[in-house]
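1. Model the following, please.
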Amino acid sequence: MTGSDVTRDGVRGARPGRDAAPGAFQQRGRRRRKGEEPMVPRAEFDSYYGRPIIKTPPWSARDIAGYFFFGGLAGAGSVLAAGAHVTGRTTTAKAMKLSSIGALSVSAAALVNDLGRPARFHHMLRVFKPTSPMSVGSWLLTGYGAFAGAAAASAVTGRLPLAGAAATVGAAFLGTGVATYTAVLAADTAVPAWHGVYRQLPYVFAASATAAASGMALAVAPTRENTPARWAAGLAAVGEVVSMTMAERGLGMVAETYRTGRAGTLLTTARVLTVGGAACAAFLGHRSRAAAVGSGAMLLAGSACTRFGVFAAGIASAKDPVYTVGPQREVLQRSAAVDQTPRDDRRPA
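-> I've put the predicted structure just below:
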């Protein structure tokens, strides 16, 4: 006989060490009692020779971070253009409509350049997939571009004012999505620095887009019409500081990628420029044309630094396996702490 044979007297020919230890198999769903030792040790996460665990996004910083920035400028700019149109600030409305369609053109060119072939953008329009941020974003850009282009054409030619007004409203409505959907696109990846702030990142991008649009309005609009832009700049500065602070607090150790290296330098510069530009616009923007243009340039530069800084933080977190392993270990430690807590202590009071 080979192997083991079950007889009336027991197992004959069994190899030693094959007996199951008591408690090795626990009933499904039953928590381990305090003091019990697990038969299988908890998993330890590591990477192969320190190599990245996840694939670093192959995106170009110039193309994709630029696509983020100019898309935000276009979308938020259409919202300010609609407000200026409604309140009779015709010079500001016309300038913002033109800047929005121009920014959208640059954003689309950056996206197509990163894709490699213009036909690839067209291919994304073959289907509409609500669960895909890329699919939704492609359709959003297409619809927004039509409205923004019609609004700008009406403003320049002076023809079809009613159609131009309707297009202005449509561009403002879709512009809110254009300004923020790229945050969802980034957070939908496995990149730790982006996915870990999927709740806060849209607010960061919304504030950054508002800062860019208000900066453009301050730069191109006459001082007598820039009051809404100055208020928007102040709100954008506060919103960006608060949302970035909340994002870093919720990231744990991954927040280091936002504070160190290239990303840390860019985001620190962004905060200084955005807050400084908003303060200059609030106190001097309505008195001096030069101060308005200068504060607008600071806000635009600050918004660009924010987008490029967030992009750099994501790439840094993907390249270093520590930022992939660390959060997983923290989850395991919290789970172990819960398992070791007596059942009575886990009951709500």
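
2. rest of the way, CA atoms for contacts and neighbours
-> OK.

3. so the nearest residue to Pro118 once chain neighbours are set aside is in which element?
-> Nearest residue to Pro118 in three dimensions, chain neighbours excluded: Val112, at 5.4 Å (C-alpha to C-alpha, 6 or more residues apart in numbering). Using DSSP states H and E, Val112 sits within helix 90-115.

4. Tell me the helices and strands packed up against that helix.
-> Counting by 3 or more C-alpha pairs under 8 Å, 6 or more residues apart in numbering; DSSP states H and E, the packing neighbours recorded for helix 90-115 are helix 66-86, helix 118-123, helix 133-157, helix 201-220.

5. To compare with the earlier structure, here is another sequence to fold:
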Amino acid sequence: MSRRGERPMVPEAEFTSYYGQPIINPPVWEPLDIAGYLFLGGLAGMSSLVAVGSDATGRLALARVAKTGAVAAAGLSLVALVHDLGRPARFLNMLRVFKVTSPMSVGSWLLAAYVPAAGVSALSAWSGRLPRIGGLATAAAALLGSGVATYTAALITDTSVPAWHEGHREMPFVFVGSAATAAGGLGLLAAPVAETVPARNLAVGGVAVELLAFERMRKRMGMVAESFDTPKAKPFIRAAQGLALAGAVGALVGRRSRLVSALSGAALLAASAATRWGIFHAGMASAEDPKYTVVPQRQRTVTPTA
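-> The predicted structure is shown next:
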């Protein structure tokens, strides 16, 4: 008996939702606070790594710039976080426990330890006093800074927001590349040209990592990647990519020009910030549209029939 192909009697289901209402509650985060917090944390943490490397190679002016940028960015990121929480007591309450499985708990403790270390490092660099203590603080800030620059990727991908959660594999690389782009850009902007080689190399490498990881993330995310093309997110993503490429080219061709280096540094800083704002707005858009929650879940639950 030959088998005949069966014809489906029920048409394939199309996506619908209850009056178009979101399936999940979008985060009640303000762009200036949280996107700024994501950007500043990356800039601070990676700048501390630049600082310890600059000290080790005798680039004292670059080290001073990196240390200053680290403590300023860390302080502002803490202010942004506290402002979003509503009052300082809420941040202090998060330090009552340490939960290794919670990115927010780990991040709160990282910031609480990092900001004083970065502050002592910068103070010693500018005053010239207590160099040994300053060196220890610089090393501590660099050690903690690697976590400060990256934990925010775990923080947002650990949520149920589709555009963030679906990018959990590549998002840490995007954030690391973006942080390196920002820290390198700061060095190009403010340090003497003679000392900017490490910052230049870091910035160009950061741009490459960020752009490649972001494109890989978009391809793997499928339809959820559409959220990066929404009206609020798309301008930031395009600006980030354009500024990053322009800044990288300027960093390579302007090795001896103070003006070109400074302009490249400014472009790279702006590119890193635009990346964080674009990712933030894409996440909010994906949380507000129920299809980005329901359709991927349906696709994961469908099993092929024999």
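
6. Need the counterpart of the residue nearest to Pro118 of structure 1 in structure 2.
-> Here Val112 of structure 1 is matched to Val82 in structure 2, going by TM-score structural alignment.

7. Settle this for me: its match is touching Phe91, isn't it.
-> Yes: if you go by C-alpha atoms under 8 Å, Val82 of structure 2 and Phe91 touch, sitting 6.3 Å apart.

8. what ranges do the helices span in the stretch 201-306 of structure 2?
-> Taking DSSP state H, counting those that start in this stretch to define them, one finds helices in the stretch 201-306 of structure 2 at 233-253, 258-288, 291-301.

9. returning to what we had before: any buried residues in the helix holding Val112 of structure 1, and which?
-> For helix 90-115 of structure 1, burial by neighbour count (16 or more other C-alpha atoms under 10 Å) applies to 90-112, 114.

10. mind listing what the match of Val112 of structure 1 touches?
-> By C-alpha atoms under 8 Å, 6 or more residues apart in numbering, Val82 of structure 2 lies in contact with Pro88, Arg90, Phe91.

11. hang on, the earlier thing: with structure 2 overlaid, how far apart is the helix holding Val112 of structure 1 on average?
-> By mean C-alpha distance after the TM-score superposition for structure 1, the fitted helix 90-115 of structure 1 averages 0.7 Å away from its aligned residues in structure 2.

12. State the span of structure 2 onto which stretch 306-318 of structure 1 is aligned.
-> Stretch 306-318 of structure 1 corresponds to residues 275-287 in structure 2, going by TM-score structural alignment.

13. Give the helix, strand or coil label for His99 of structure 2.
-> No His there; residue 99 of structure 2 is Lys. Under DSSP: H, G, I helix; E, B strand; the rest coil, Lys99 of structure 2 falls in the coil class.

14. which residues does Pro235 of structure 2 contact?
-> Counting by C-alpha under 8 Å, 6+ apart, Pro235 of structure 2 makes contact with Gly278.

15. What is the equivalent residue in structure 1 for it?
-> Checking TM-score structural alignment: Pro235 of structure 2 goes with Thr265.

16. cool, Ala137 of structure 2 as well?
-> Checking TM-score structural alignment: Ala137 of structure 2 goes with Ala167.

17. For Ala141 of structure 2, see how far away the residue nearest to the spatial centre of structure 2 is.
-> Note on structure 2: the residue nearest the mean C-alpha position is Phe175, at 3.6 Å, using C-alpha atoms, centre = their mean. Distance of Phe175 of structure 2 to Ala141 of structure 2, given as C-alpha to C-alpha, to the nearest Å: 19 Å.

18. again, but for Tyr37 of structure 2
-> The value you get for Tyr37 of structure 2 to Ala141 of structure 2, if C-alpha to C-alpha is used, is 18 Å.

19. One more: Arg238 of structure 2?
-> 33 Å.

20. Who has more neighbours out of those two?
-> Ranked by neighbour count (other C-alpha atoms under 10 Å), Arg238 of structure 2 and Ala141 place Ala141 first, with 34 against 17.

21. What residues sit buried inside whichever strand or helix holds the more buried one?
-> Assigned by DSSP H and E, Ala141 of structure 2 belongs to helix 131-157. Of the residues in helix 131-157 of structure 2, 134-135, 137-157 count as buried by neighbour count, 16+ other C-alpha under 10 Å.

22. can you check stretch 284-300 of structure 2 too?
-> Buried, per 16+ other C-alpha under 10 Å, within stretch 284-300 of structure 2: 284-296.

23. okay if I get these as CSV plus distance to Leu189 of structure 2?
-> Output for the buried residues of stretch 284-300 of structure 2, formatted as CSV (distance: C-alpha to C-alpha, whole Å):
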residue, distance to Leu189 of structure 2
Met284, 32
Ala285, 34
Ser286, 35
Ala287, 37
Glu288, 38
Asp289, 40
Pro290, 43
Lys291, 43
Tyr292, 40
Thr293, 42
Val294, 45
Val295, 45
Pro296, 43
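
24. And the helices of the stretch 201-306 of structure 2: which comes nearest Val193 of structure 2?
-> Val193 of structure 2 lies closest, by C-alpha to C-alpha, to one member of those: helix 258-288, at 6.0 Å.

25. Now do that closest one: which elements does it pack against?
-> With contacts taken as 3+ C-alpha pairs under 8 Å, 6+ apart, helix 258-288 of structure 2 sits against helix 31-56, helix 162-165, helix 171-190, helix 233-253, helix 291-301.

26. tell me, the first one lands on which residues of structure 1?
-> Using TM-score structural alignment, the residues of structure 1 aligned to helix 31-56 of structure 2 are 61-86.

27. now the matching stretch: how far from the chain's centre is it?
-> Here stretch 61-86 of structure 1 is found 15 Å from its chain centre; the criterion is C-alpha atoms, centre = their mean, to the nearest Å.

28. same check, this time on stretch 166-179 of structure 2
-> Chain-centre distance of stretch 166-179 of structure 2: 7 Å, with C-alpha atoms, centre = their mean.

29. Please work out which residues of structure 1 line up with that stretch.
-> Going by TM-score structural alignment: stretch 166-179 of structure 2 matches residues 196-209.
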